[in-house]
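Asker: Have a look at this fold, sequence not included:
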């Protein structure tokens, strides 16, 4: 048993010795092979060093047979260099783009095309605006405008208005004391109509026939006609499908002597004849103006350059009022522009407490109930006439009149309470700007607005009066 174990151990040792010897033999063979390869490389290197750059015999023979080969070789080298430069340039450009796009700052350089001699047109601009409006959900439409007023002898303030396509221009009277728009119609035979511009339905491509009969009566005149529908433009603003009236009768002398072709009502819809939506409310409904309000500034004097303006959609009237600061008071009845006038003073004498009043741009004077009218004229020192006027000498020293609105005092200088007129005999006299109306409300017409720019705010149902007066 012991002998068997000794034999097994001897065999194992012999196997290990043989294995190690074989591995050493393999390693020596590998080392010799590597040395041979290295030696061959060194030998070839030495050969190259000994030969240097000398051309071979074959090369010499070729050079003798081809004397122009050197020149051709030079050209070939130059061409190769040029190609390499182009190739390197292209590689550099690619490398730059790749480097830019993969840099830590994530900046990519991309070429932009530029069209030479490109002419920008209004169509380009409109297309771009339409694109921006669709993308960001807003519009570029004009939402405010200004109409210049012409003053005729401090009695009439007029401006321009257009109807139809193409536009037919009219001179109109802006009237906050009514709510309908009308102009002289094509079939009117009255004397007043013959003196004014007529609306021609057949010349407008946007005219729509309505045909409903229309009648309206003012304190100083009346007219009749028919309703029509068309596009209306004023102050650079356009309202589509606006209902208005074409006069067929303008009886009496009121409109015969007028310097306007029609009237633009600017009151609430509730006092509109036939329930027609007024122009300003349609401006608001069609988003033509924003916010929904307008302001009127009137200037004294007789020239058109000093007539004032109507501001649609804003109340930036500082050029006329000296300030954009207003005293606001709420509308008490949504028909006329009616509010509460808290008190009236002539000099230091209080002639009225709280009373209802209306701001009316279509009235040149001011009115007061009988009791207040008599108190005012007594202090002014004027003489009442049978025709309802109160005359005085233009040299009369007249005290100031103060009206309290929204807790603010608005002072009309005494001289502004007189209006110069000529009698039928050509004599110049002065009359009080206040005339008599038996009952409330009082009416503050142009004689008041001329000194205080007024804001008519549909959005908030309020009236604003400029806190600063201007000289006229």
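Answerer: Received, thanks. Here the structure is a predicted model, which means the values were calculated and not measured.
Asker: Please make it C-alpha for all contacts and neighbour counts, starting now.
Answerer: Fine.
Asker: Can you tell me the element the residue nearest the centre of the chain falls in?
Answerer: In the chain, the residue lying closest to the centroid (Cα atoms, centre = their mean) is residue 142, at 3.9 Å. Using DSSP states H and E, residue 142 sits within no helix or strand.
Asker: ok, which stretches of the stretch 351-472 of the chain are strands?
Answerer: With DSSP state E, counting those that start in this stretch as the criterion, the stretch 351-472 of the chain has strands at 355-359, 366-368, 383-384, 390-392, 401-405, 408-412, 418-422, 428-432, 434-436, 442-444, 454-457, 462-466.
Asker: now the ones you listed in JSON lines, with mean neighbour count?
Answerer: JSON lines is the format used below for the strands of the stretch 351-472 of the chain (neighbours: other Cα atoms under 10 Å):
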{"stretch": "strand 355-359", "mean neighbour count": "20"}
{"stretch": "strand 366-368", "mean neighbour count": "23"}
{"stretch": "strand 383-384", "mean neighbour count": "16"}
{"stretch": "strand 390-392", "mean neighbour count": "22"}
{"stretch": "strand 401-405", "mean neighbour count": "20"}
{"stretch": "strand 408-412", "mean neighbour count": "18"}
{"stretch": "strand 418-422", "mean neighbour count": "17"}
{"stretch": "strand 428-432", "mean neighbour count": "18"}
{"stretch": "strand 434-436", "mean neighbour count": "21"}
{"stretch": "strand 442-444", "mean neighbour count": "24"}
{"stretch": "strand 454-457", "mean neighbour count": "25"}
{"stretch": "strand 462-466", "mean neighbour count": "23"}
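Asker: ok, now how distant is residue 414 from residue 189?
Answerer: Distance, residue 414 to residue 189, using Cα to Cα, to the nearest Å: 45 Å.
Asker: Identify the residues contacting residue 191.
Answerer: By Cα atoms under 8 Å, 6 or more residues apart in numbering, the contact list for residue 191 reads 250, 251, 256.
Asker: could those go into a markdown table alongside secondary structure, distance to residue 57 and neighbour count?
Answerer: Shown next, in a markdown table, are those (DSSP: H, G, I helix; E, B strand; the rest coil; distance: Cα to Cα, whole Å; neighbours: other Cα atoms under 10 Å):
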| residue | secondary structure | distance to residue 57 | neighbour count |
| --- | --- | --- | --- |
| 250 | coil | 125 | 21 |
| 251 | coil | 129 | 17 |
| 256 | coil | 125 | 18 |
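Asker: another structure for you, compare them:
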């Protein structure tokens, strides 16, 4: 695999806004919809492409938080096209609509989005989109967090949209309308222990103060979708890269290295709290990780401290928890790199050159290694 090093110099226009770190379980961003604007907190999700919010017709028991009142927006335009999106944990349905949407100070008029009238296990359960149970036994949606997920901000490629007619999601429209210089975005999640408005998402660029050493890039692999009972289509869809194996390491020497017979896609998914590895790979990793320091993947190795992958189960805080869970769980399906691993690295999603870049994130002791080089991350901005 060819690796590239650069700093994406020359970007003139980039938009940034804070990410709300909900105890390492979700990462939320403020968006404004309509005229005058109505504000929602959406989960940032690189594993899907749709932006949707709950509409006024959604009943309270399915949409318990703020709902969009289309009658109060002078720029709202309904459509007749149905909206239906499925996640690992449930689904959301309604209609597509058009309205003015603002994120990170960037505004698009007549942006297509999902106006949702029903949800299933999305807004009423404190879980990630993959179905990971992230609510504790003593806390519910009325927790001490003043932000709650109230919709989804999908950042995948247009190929993943559910619309019968292809359209540009918000990020791709930003570039098409020349509101950002390049079709990229970058995410700094910050440490799981740093709560509140501690992360940041940058649309159209990167911030050098959020990572150390150089960003290392790998190409995105294409996604194949079933378009009918006999036809499939292939294009860039998920933010996925091909991986060759995983392992547990102490320093830079792998103690356990588990290679796949062929390269398989690893999906970077910020909408998933946990990471998902095959069960025949996960068990040896868990055994080997006792007393070790890092989980790695190759040929680019993401070294993430085991301590960063542990979640408290019966409280919000590890210091007071009596039960904890490991942030990597078994799967027989697609391999996902969820928040449990990706929050330790600075992430760049480059739709211009169809690649993902990673570097050690400021505030984390994670490292990124390729070949003989090590991107050490022990410094602050």
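Answerer: Cool, the structure landed. Note that the structure is predicted; figures quoted are calculated from it, not measured.
Asker: coming back round to it: so which of the contacts of residue 191 of the first structure persist in the second structure?
Answerer: Retained in the second structure by both residues aligned by TM-score structural alignment, their matches' Cα atoms under 8 Å is none of the contacts of residue 191 of the first structure.
Asker: Distance to residue 184 of the first structure added to those, as CSV?
Answerer: Formatted as CSV, the contacts of residue 191 of the first structure follow (distance: Cα to Cα, whole Å):
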residue, distance to residue 184 of the first structure
250, 9
251, 12
256, 12
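Asker: so how many other residues sit close to the equivalent of residue 23 of the second structure over in the first structure?
Answerer: With TM-score structural alignment as the criterion, residue 23 of the second structure lines up with residue 153 in the first structure. The tally of other residues near residue 153 of the first structure (other Cα atoms under 10 Å) stands at 14.
Asker: Looking for the alignment partner of residue 343 of the first structure in the second structure.
Answerer: Matched across to the second structure, residue 343 of the first structure falls on residue 245, judged by TM-score structural alignment.
Asker: I meant to write residue 409 of the first structure there.
Answerer: Matched across to the second structure, residue 409 of the first structure falls on residue 301, judged by TM-score structural alignment.
Asker: ok, how many other residues are close to the closest residue to its match other than its chain neighbours?
Answerer: Nearest non-adjacent residue to residue 301 of the second structure, counting by Cα to Cα, 6 or more residues apart in numbering: residue 369, 4.9 Å away. Applying other Cα under 10 Å, we find 21 residues neighbouring residue 369 of the second structure.
Asker: now residue 369 of the second structure: how far from residue 241 of the second structure?
Answerer: 16 Å.
Asker: Then residue 291 of the second structure?
Answerer: Applying Cα to Cα to residue 291 of the second structure and residue 241 of the second structure gives a distance of 29 Å.
Asker: And for residue 49 of the second structure?
Answerer: Residue 49 of the second structure is 17 Å from residue 241 of the second structure, where distance means Cα to Cα.
Asker: Who has more neighbours out of the two?
Answerer: residue 49 (25 against 18).
Asker: Find the nearest non-adjacent residue to the alignment partner in the first structure of that one, please.
Answerer: In the first structure, residue 49 of the second structure lines up with residue 179, judged by TM-score structural alignment. Spatial nearest neighbour of residue 179 of the first structure, chain neighbours left out: residue 265 (3.7 Å); criterion: Cα to Cα, 6+ apart.
Asker: Name all residues that make contact with the one you found.
Answerer: Going by Cα under 8 Å, 6+ apart, the list of residues near residue 265 of the first structure reads 174, 175, 176, 177, 178, 179, 180, 181, 278, 279.
Asker: could you redo the residues you listed as a markdown table and give each row distance to residue 48 of the first structure and secondary structure?
Answerer: Output for the contacts of residue 265 of the first structure, formatted as a markdown table (distance: Cα to Cα, whole Å; DSSP: H, G, I helix; E, B strand; the rest coil):
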| residue | distance to residue 48 of the first structure | secondary structure |
| --- | --- | --- |
| 174 | 110 | strand |
| 175 | 112 | strand |
| 176 | 112 | coil |
| 177 | 115 | coil |
| 178 | 115 | coil |
| 179 | 112 | coil |
| 180 | 112 | coil |
| 181 | 110 | strand |
| 278 | 107 | coil |
| 279 | 104 | helix |
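Asker: rewinding a little: my understanding was that the residue nearest to residue 301 of the second structure contacts residue 302; is that so?
Answerer: Yes: Residue 369 of the second structure lies in contact with residue 302 (Cα atoms under 8 Å); the separation is 6.5 Å.
Asker: List the contacts of residue 179 of the second structure.
Answerer: For residue 179 of the second structure, the contact set (Cα under 8 Å, 6+ apart) comprises 13, 106.
Asker: where's the equivalent of it over in the first structure, which helix or strand?
Answerer: Under the alignment (TM-score structural alignment), residue 179 of the second structure pairs with residue 288 in the first structure. Using DSSP H and E, residue 288 of the first structure sits in no helix or strand.
Asker: Distance of residue 288 of the first structure relative to residue 142 of the first structure?
Answerer: 7 Å.
Asker: Overlap in contacts, the two.
Answerer: residue 237.
Asker: what about residue 339 of the second structure, neighbour count?
Answerer: 25.
Asker: and what of residue 59 of the first structure?
Answerer: Residue 59 of the first structure, neighbours per other Cα under 10 Å, totals 11.
Asker: Quick check: it is in a helix.
Answerer: Yes: under DSSP: H, G, I helix; E, B strand; the rest coil, residue 59 of the first structure sits within a helix.
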